[in-house]
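**Q** pasting the sequence and the predicted model now:
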Amino acid sequence: MVQPQIRIPATYLRGGTSKGVFFRLEDLPQAAQVPGRARDRLFQRVIGSPDPYAAQIDGMGGATSSTSKCVILSKSTRPGHDVDYLYGQISIDKDFVDWSGNCGNLSTGAGAFAIHAGYIDAARLAGEGVCTVRIWQANINKTIIAHVPIANGQVQETGDFELDGVTFPAAEIVLEFMDPSDESDGGSLFPTGNLVDELEVPGVGTFKATMITAGIPTVFVNAADIGYTGTELREAINTDPAALARFEKIRVAGALRMGLIKTPEEAATRQHTPKIAFIAPPVDHVSSSGKPISASEVDLLVRALSMGKLHHAMMGTAAVAIGTAAAIPGTLVNLAAGGGDRRSVTFGHPSGTLKVGAAARQNGGDWKVEKVTMSRSARVLMEGWVRIPGDSF
C-alpha cells in the first residue's frame, strides 16, 4: 500500500557559505530521533539522495557539497552549554551520510537557529546587543561559542557585513572554536608527530604535507608540488576527472598516515574527512566573481576540496585548520604565509578572502590551540514543514 507524505517541522537556513535543512530533535519522527539507518534515510530523502543524476531535483539539496547538509539541534544537558548541534553531510550520488566531522559554516546557523527554535531563555534576548550561545558540537565533542546579534528579542539577520562567497550582506556573527584540535583517544594536533611529512601517494608521487586535526582533519600540500598555482577556480578542477581522482588518492594516503582509516577501502565510508587543501604564496589574481585580489591583500592562497570537489569558497572547519596551521611556525601553511609567529591570517580562496584568528602556544614539545575565531553570517531562507513519503525511512 502506498503511504502518503508526512510533514516534519524544518527550517532551511544559510550559514556562512553553506546552507542546510535544520531540525529540532523533538520534531523528528520517533525512529529518527536516535542515530541509525532510519535517521540516515530520512535525511537522504529530505535532501534528495542518493541521486544517480547528481542533481537532487527531488529534494532540498542543491547538488553541491555546500548544500547537501542536515542539522539537528536539541537542548543541551551538558553543563555550560545551551544546545547540542549534530551535523550530517549527505552524499549526493551515493547511499551514505557522513557523521565524522563538523560543518564550520553551519555552526553559524546553529547559533542563530538555537534562538529561532526557542532554546534560549527569553530573558537573555531582551533589548538589543549580542547573545552569546554556547554550542556543544556533538560530532567532534567540542565547544563552539556563537556571538549572535539581537534586536527586539530576535536574531538580527540583516546588516552590512560582507562575506566573500555570499552574494548579499547580512549581520555579522562571530564564532569561537574552542580547543579545536582532536586529541581524543590519545591523538594530537599533528597525528604523525611532525609539522611536515613526506607523504607518499601511490600512483601520484611523494611530496611534503602538513597533516593537522584542528576544526577538521586536513591534509595541506604545496600547490606547486602538484602542478597548480593556488589561484584555480572550481571549473579548473571539477571538470577534470583525472585531477579529482588524483586528489582522492592524496586524501586516502593522508587519511592512512593520520590513522583515520586502516585500509584504503575505508575512505569510501569517510568522504567528509579528511579534507585536502593546496596552498601557495600570494599573487595577484581574480576571484570567481571577477573581483581582482591583490597579493598585498592576503598572506597566502588556499584551495580546498569537500566531498571530492573543489569548494566554491572555504569550508569553515578547513578555515579553522588554516588559521591553526598558520599560527604554528614551520608548517607548510605558515611557510606559505611568510613564516614566523602570527595570531591571524588572511587567505585567498576561490570566492575572495577570509581572515581567521588563532591563539596557539607550545607546551613542551607539543602545540596547543586555545581557540580559533572568525566572522560569518546566517539567514533563515524558509521555515515551515518539509515533506517526504511516509515509507522512505
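**A** Received it, and whenever you're ready, just let me know what you need.

**Q** alpha carbons only for contacts and neighbour counts from here, please
**A** Fine.

**Q** OK, contacts around the residue nearest the centre of the chain?
**A** Centroid-nearest residue in the chain, with CA atoms, centre = their mean: residue 103, separated by 3.3 Å. Residue 103 makes contact with 87, 315-317, according to CA atoms under 8 Å, 6 or more residues apart in numbering.

**Q** do the same with residue 132
**A** 145-148.

**Q** again with residue 14
**A** Applying CA under 8 Å, 6+ apart, the residues near residue 14 are 20, 106, 109, 378-381.

**Q** now, these that are in helices?
**A** 106, 109 (DSSP state H).

**Q** all helices for the stretch 1-150 of the chain, in order.
**A** Here the stretch 1-150 of the chain has its helices, by DSSP state H, counting those that start in this stretch, at 37-47, 104-116.

**Q** of these, flag the one that's most buried.
**A** Each of those was scored by mean neighbour count; the highest is helix 104-116, a mean of 27, by mean count of other CA atoms under 10 Å.

**Q** just checking, what packs against that helix?
**A** strand 5-15, strand 18-24, strand 129-137, strand 142-151, strand 154-155, helix 316-326, strand 378-389 (3 or more CA pairs under 8 Å, 6 or more residues apart in numbering; DSSP states H and E).

**Q** just the angle for it relative to helix 316-326, thanks.
**A** Helix 104-116 runs at 120 degrees relative to helix 316-326, counting by axes from the mean of the first three to the mean of the last three CA atoms, to 10 degrees.

**Q** how far away from the center of its chain is helix 104-116?
**A** How far helix 104-116 lies from its chain's middle: 13 Å, per CA atoms, centre = their mean, to the nearest Å.

**Q** ok, back up a step: of the contacts of residue 14, grab the buried ones for PyMOL.
**A** Buried residues among those (16 or more other CA atoms under 10 Å), as a PyMOL selection:
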select buried, resi 20+106+109+378+379+380
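
**Q** which one of the contacts of residue 14 is nearest to residue 198?
**A** Using CA to CA, residue 106 comes nearest to residue 198 of the contacts of residue 14, at 33.5 Å.

**Q** quick one: that closest one and residue 22 touch, right?
**A** No. Using CA atoms under 8 Å, residue 106 is not in contact with residue 22; the gap is 9.6 Å.

**Q** now residue 185: how far from residue 296?
**A** Using CA to CA, to the nearest Å, residue 185 is found at 42 Å from residue 296.

**Q** the two: which has the busier surroundings?
**A** With other CA atoms under 10 Å as the criterion, residue 185 and residue 296 differ in neighbour count, and residue 296 comes out ahead with 10 against 6.

**Q** try it against this one:
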Amino acid sequence: MAHTPQIKIPATYMRGGTSKGVFFRRDDLPEAARVPGPARDKLLLRVIGSPDPYGKQIDGMGGATSSTSKTVIVSKSTRENHDVDYLFGQVSIDKPFVDWSGNCGNLSSAVGSFAIASGLVTNVPQDGMAVVRIWQANINKTIIAHVPMTNGEVQETGGFELDGVTFPAAEVQLEFMDPAAEEEGGGGAMFPTGQLVDELEVPGIGTFRATMINAGIPTIFLDAEELGYTGAELQEAINGDPAALAKFETIRAYGAVRMGLIKETSEAVGRQHTPKVAFVASPIDHTTSSGKHLTAGEVDLLVRALSMGKLHHAMMGTAAVAIGTAAAIPGTLVNEMAGGGERDAVRFGHPSGTLRVGAEAKLIDGEWSVTKAVMSRSARVLMEGWVRVPGDAF
C-alpha cells in the first residue's frame, strides 16, 4: 500500500507578547497555499493540529488555547512606504476553519523581528533601533515596530518584563497607526452604532450597557457589575462555568449584529476571532494568576476579555489597543471605569498583572479620531527550521 510522505516547509516558532505562533515567509509556502483559499486553510489547520475533538492539538504545533493556536504569513510589501505585509490566521481548535477577520496585537510584536531575521528587511542599523513599517493585511492598517539591534542582529534578550510572560526580554515598541478598524458592514466608524454607550438587548439574557468600538479589533465592552462580576476574576471563574461562556457568546453574537459585522446571530459561530467581548470595572485590591497582590491604586481600571470563547490569561494586544482608545474618549464605559476625563494613556489590570497603553484621541467635527495607539511588548524566536505535514493534507 502506497503512503504519502510528509513534506517540510521552512517555518519559525515565535513568541510575541503573550501569544505564540508559527511564522512563514509567504514564498516558502507550497504554491497552492500562497494565496487565500481552501488549500492555505487546510495546510495551516494541519500545521497547528486542528480540528481536534480532544481539544489538545497533540498532533500539531498548537498549544490548545487561543493564545497558542496562531499562524502568521509575512512577505515583502509592494505597498508604498511599507516594508512587509503581515497576515494573521487564528486557527480554531475544535472546528475546521481559520479566522482571518482580525489582527493579533501580541504577535504583531514578533513580525518586525521575523522580517529582519528572515531577510525580508535588510536596511537596518548594526546597533540601535530598526524601524519596520508593517502593513497589517487583515484590517488594512499600518503598524510601526521599533526593533532593537545589536551587532547586526535582532536583540531578543533584555530586562523588559511583561505580565503574562515568565522571563524578561528585549522591549519592542509598537505603534498602531489610525487604529479604528474598517470592518465590512461597519462603515469604517470607530463607534459603528453612533453611540459611546448603547443599551444592548440580548433576548433571554438581559439588556446591558455596552461600548462597541472598532479600534485595534472590534470589541464589545460591558460593565462587570451588571454581569455579576467584580472585574478581578481569573480564568477558572469564567472558563469553568459553561453557562457563563454560553452567555458571553450569545452577547457577542448580538453585539456583532449591532456593530454591523454580521447580519444574523447564527453567523457568529463562523467568526470566532471578532468581535471580542470584555468586561470592565473600577479597581479593587486582588490577587493575579501568578499570586502577586495588586492594589487598587496601581491601575486605572480592571479589564477581563474573552478570546475564541474563553477568558484570556492576560490581554490580547489588539484588545489593549481598543482599551487604550476607549479610555481616551470621555463617555465610554472604559473611560468611566478609569475615572472619567481626558487621558492619553491608561494602565489596566488583567488576570496576569497590568499593562499600559497610550492613545491619541481628538474630537474633529463631532467625530472621534485616534491617530495612533502605542504599547510595548517583547518577542523572541523559540525554534526555527521546518515544520512537517503529510503531503496530502491540503
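**A** In hand now; what should we look at? Because the structure is predicted, anything quoted here is derived from the model rather than measured.

**Q** that older thread, deepest-packed of the helices and strands packed on helix 104-116 of structure 1, please.
**A** Note that of those, helix 316-326 is the most buried (mean count of other CA under 10 Å), with a mean of 29.

**Q** next, the mean deviation of that one compared to structure 2.
**A** Comparison of helix 316-326 of structure 1 with structure 2 after fitting gives an average deviation of 0.1 Å (mean CA distance after the TM-score superposition for structure 1).

**Q** could you check the angle strand 5-15 makes with that helix?
**A** 30 degrees.

**Q** nearest to residue 190 of structure 1, of the helices and strands packed on helix 104-116 of structure 1?
**A** With CA to CA, the closest approach to residue 190 of structure 1 among those belongs to helix 316-326: 9.8 Å.

**Q** which residues sit against the closest one?
**A** With contact meaning CA under 8 Å, 6+ apart, helix 316-326 of structure 1 is reached by 16, 102-105, 177, 180, 212-218, 275, 304, 331-335, 337, 342, 344-345, 356-360, 369, 372-373.

**Q** from these, which ones fall inside strands?
**A** 177, 212-214, 216-218, 275, 304, 344-345, 356-360, 369, 372-373 (DSSP state E).

**Q** what is the neighbour count of the closest residue to residue 347 of structure 2 other than its chain neighbours?
**A** Excluding the flanking residues, the one nearest residue 347 of structure 2 by CA to CA, 6 or more residues apart in numbering is residue 356, at 4.2 Å. The number of residues packed near residue 356 of structure 2 is 17, by other CA under 10 Å.

**Q** and what of residue 392 of structure 1?
**A** Counted with other CA under 10 Å, residue 392 of structure 1 comes out at 15.

**Q** same question for residue 151 of structure 2.
**A** Residue 151 of structure 2 is flanked by 10 other residues according to other CA under 10 Å.

**Q** right, and it touches residue 128 too?
**A** No. In this structure residue 151 of structure 2 lies outside contact range of residue 128 using CA under 8 Å: 9.2 Å.

**Q** any idea how far residue 95 of structure 1 is from residue 23 of structure 1?
**A** Remark: distance between residue 23 of structure 1 and residue 95 of structure 1 (CA to CA) = 21 Å.

**Q** what does residue 157 of structure 1 give?
**A** Separation of residue 157 of structure 1 from residue 95 of structure 1 (CA to CA): 35 Å.

**Q** between those two, which is the more surrounded one?
**A** residue 157 (19 against 14).

**Q** ok, that one - contacts?
**A** Contact analysis of residue 157 of structure 1 by CA under 8 Å, 6+ apart lists 149, 170-171, 377-379.

**Q** go again using 10 Å as the cut-off
**A** 112, 148-151, 169-173, 377-380 (CA atoms under 10 Å, 6 or more residues apart in numbering).

**Q** could the residues you listed go into CSV alongside distance to residue 193 of structure 1?
**A** Output for those, formatted as CSV (distance: CA to CA, whole Å):
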residue, distance to residue 193 of structure 1
112, 37
148, 37
149, 40
150, 44
151, 47
169, 42
170, 41
171, 40
172, 37
173, 35
377, 35
378, 37
379, 40
380, 42
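
**Q** closest one to residue 226 of structure 1 out of the residues you listed, please.
**A** Using CA to CA, residue 377 comes nearest to residue 226 of structure 1 of the contacts of residue 157 of structure 1, at 33.7 Å.

**Q** ok so, going back, could you dump the contacts of residue 103 of structure 1 to JSON lines with distance to residue 393 of structure 1?
**A** Formatted as JSON lines, these follow (distance: CA to CA, whole Å):
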{"residue": "87", "distance to residue 393 of structure 1": "18"}
{"residue": "315", "distance to residue 393 of structure 1": "29"}
{"residue": "316", "distance to residue 393 of structure 1": "30"}
{"residue": "317", "distance to residue 393 of structure 1": "30"}
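
**Q** out of the residues you listed, which ones does structure 2 keep as well?
**A** Retained in structure 2: 87, 315-317, out of the contacts of residue 103 of structure 1 (criterion both residues aligned by TM-score structural alignment, their matches' CA atoms under 8 Å).

**Q** separation between the residue nearest to the centre of structure 1 and residue 389 of structure 1?
**A** Residue 103 of structure 1 is 27 Å from residue 389 of structure 1, where distance means CA to CA.

**Q** circling back: trace the residue nearest to residue 347 of structure 2 over to structure 1, please.
**A** Alignment note: residue 356 of structure 2 maps to residue 355 in structure 1; criterion TM-score structural alignment.

**Q** correct me, but that match touches residue 174?
**A** No. Here residue 355 of structure 1 does not reach residue 174: they are 11.8 Å apart, not a contact under CA atoms under 10 Å.

**Q** joint contacts of those two?
**A** Shared contacts of residue 355 of structure 1 and residue 174 (CA under 10 Å, 6+ apart): 373-375.
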